[in-house]
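# predicted model and sequence follow; I will ask about them next.
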Amino acid sequence: MNKALKSKLLLISVALVWGSSYMLSKLAFDYTGALTMIAYRFISATILTSIFFYKKLPEINFRIIKKGFFMGIFLFLAMVLSTYGVKYTTASNAGFLSCLNVIIVPVVYYLLFKKKLKKKEIFGTIISFVG
């Protein structure tokens, strides 16, 4: 399998898993709470990441832990908001709102860093907005 085909298949699989996660989250709320579900997701992600990157674990130092802690706070807040959003709305609405980051990220990037966006980034943002 060539590299281009492999990358396309991986991208499609990520989209399928991400898209189906909203429906599965709605079903999981019948059995557990939002924070418990987030804990399971973070624990499983930690285990899988540790398995795949076990050779890098000895390189972790305090600076990396500190940066990871602050990034983790933002990730946790995003997950809590997203998970509670799925709980209180339909899976399709939650998926739509979560995918708005495709539109929001380039705009925030421009506003924060005052760097002009490339034509293809503007085009992608417009296409995403219209879609």
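On my side now, so go ahead.

# going forward, measure contacts between C-alpha atoms and count neighbours the same way
Will do.

# now the helices for the protein?
3-28, 34-52, 62-88, 91-99, 101-113, 119-130 (DSSP state H).

# residues in contact with the fifth one?
What it means is helix 101-113. 115-117, 121-122, 125-126, 128-129 (C-alpha atoms under 8 Å, 6 or more residues apart in numbering).

# could I get the helices of the chain as TSV with mean neighbour count?
Listed next are the helices of the chain as TSV, based on neighbours: other C-alpha atoms under 10 Å:
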stretch	mean neighbour count
helix 3-28	13
helix 34-52	13
helix 62-88	14
helix 91-99	16
helix 101-113	13
helix 119-130	13
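
# next up, a second structure to put side by side with the first:
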Amino acid sequence: MNRSELILLGITAIWGFTFPAMKVSLGYLPPILFLAYRFGIAFLLMLLLFRSRVLRKETLKEGFILGLTLFFGHGFQIVGLKYTTASNSAFITSLYVVFTPFIAYFLLGDRFKGRDVLSLIVALTGLYLISGASLNFNYGDLLTVLSALSFAFQIVLVQKFGERDYLSLAFWQIFWNFVFSSAFALTFEPLMVPKDPIPWLGVLYTSVFATVIAFTLQVKHQRHTKAHRAALIYSAEPIFGHISAFLTIREVLSLKGYLGAALIMAGIWNEVRKES
């Protein structure tokens, strides 16, 4: 691993710890309003810290596209989190790793291999088990699969656009995510300003660490690795997510759930062997 890949691993740990933080916050806030607060604070912080360095029209269009994929990714994820566990959300979100080679094929022309297909099959078998081994999938788990697809698009598009000004690109994707989240929340959700500090701790953690710091570093350092390698590094996120969910809210999976999680990780790590 080079320095940039180690930084991406650190980002992955930050993202893993967002799952229990968001799960707890959802007891106090509607899901998309939570995102609006998260990305609103992140947008203002980036504007305050970097000012004219991020307000570049050259990256506005690309930032809009990335912001749209992030809105769908986070939107499906956090709404799904209302109906599933933090651990399920973490492991199912990680399916973007096995989706990425196929999205890269359609968007970048990168060829996928037989091992990619095997990884996808193994991981989807894990999804079946972690969701209860029934074709009647949990609603939250299904939404989280859509989230994983959206994040796969975002990862590949970062690879495509990453040669542009990374700081401005990170700013615009955060800004557009805030715009989309706010518009949705104001239209479909009640406006709330909680007095309890607990949800604000989740908002601040996810906005400052998981958004401003993580997205800025992601766009800067993912340029120095391949899209599939970045996805592989991010594969540690569900492990961090489950550990943090266990430590903070004492969440555990069933035996079938752990088997499903293991298969999801096996499918993901099969991608690691592909490049070794």
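On my side now, so go ahead. These numbers were taken from a predicted model, which means no experiment stands behind them.

# quick one on the thing from earlier: now, which of the contacts of helix 101-113 of the first structure sits nearest Ala4 of the first structure?
Among those, Glu121 lies closest to Ala4 of the first structure (C-alpha to C-alpha), at 21.6 Å.

# excluding chain neighbours, what is closest to that closest one?
In this structure, Glu121 of the first structure finds its nearest non-sequential neighbour in Pro106, 7.3 Å apart by C-alpha to C-alpha, 6 or more residues apart in numbering.

# now the one you found: how far from Thr125 of the first structure?
Pro106 of the first structure sits 7 Å away from Thr125 of the first structure when distances are taken as C-alpha to C-alpha, to the nearest Å.

# likewise for Val107 of the first structure?
Distance from Val107 of the first structure to Thr125 of the first structure, by C-alpha to C-alpha: 9 Å.

# and Lys116 of the first structure, by the same measure?
Taking C-alpha to C-alpha, one finds Lys116 of the first structure at 14 Å from Thr125 of the first structure.

# and for Lys118 of the first structure?
11 Å.

# and the counterpart of Phe64 of the second structure in the first structure, what is it in contact with?
By TM-score structural alignment, Phe64 of the second structure lines up with Phe69 in the first structure. By C-alpha under 8 Å, 6+ apart, the contact list for Phe69 of the first structure is empty.

# map Ala36 of the second structure onto the first structure.
Checking TM-score structural alignment: Ala36 of the second structure goes with Ala39.

# please apply the same query to Ser25 of the second structure.
Alignment note (TM-score structural alignment): Ser25 of the second structure maps to Ala28 of the first structure.

# residue range for stretch 167-182 of the second structure in the first structure?
Counting by TM-score structural alignment, stretch 167-182 of the second structure lines up with no residues of the first structure.

# residues contacting that stretch, please?
Against stretch 167-182 of the second structure from outside (C-alpha under 8 Å, 6+ apart): 32-33, 35-40, 42-43, 46-47, 53-56, 59-60, 62-68, 70-71, 75, 211, 215-216, 219-220.

# run the last query once more with 6 Å
Residues from elsewhere that reach stretch 167-182 of the second structure, judged by C-alpha atoms under 6 Å, 6 or more residues apart in numbering: 32, 36, 39-40, 43, 54, 59, 63-64, 66-67, 71, 216.

# how near is Met46 of the second structure to Glu58 of the second structure?
Going from Met46 of the second structure to Glu58 of the second structure by C-alpha to C-alpha gives 18 Å.

# spatially central residue for the second structure, please.
Phe151 (5.9 Å; C-alpha atoms, centre = their mean).

# work out for me the element that one sits within.
Using DSSP states H and E, Phe151 of the second structure maps to helix 139-161.

# residues in contact with that helix: which ones?
Outside helix 139-161 of the second structure, the residues touching it (C-alpha under 6 Å, 6+ apart) are 66, 69, 73, 76-77, 80, 83-84, 93, 95-96, 100, 104, 227.

# would JSON lines of the contacts of stretch 167-182 of the second structure with distance to Leu255 of the second structure be doable?
What follows is those, written out as JSON lines (distance: C-alpha to C-alpha, whole Å):
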{"residue": "Ile32", "distance to Leu255 of the second structure": "32"}
{"residue": "Ala36", "distance to Leu255 of the second structure": "36"}
{"residue": "Phe39", "distance to Leu255 of the second structure": "36"}
{"residue": "Gly40", "distance to Leu255 of the second structure": "40"}
{"residue": "Phe43", "distance to Leu255 of the second structure": "41"}
{"residue": "Val54", "distance to Leu255 of the second structure": "48"}
{"residue": "Thr59", "distance to Leu255 of the second structure": "47"}
{"residue": "Gly63", "distance to Leu255 of the second structure": "42"}
{"residue": "Phe64", "distance to Leu255 of the second structure": "42"}
{"residue": "Leu66", "distance to Leu255 of the second structure": "37"}
{"residue": "Gly67", "distance to Leu255 of the second structure": "37"}
{"residue": "Phe71", "distance to Leu255 of the second structure": "33"}
{"residue": "Thr216", "distance to Leu255 of the second structure": "38"}
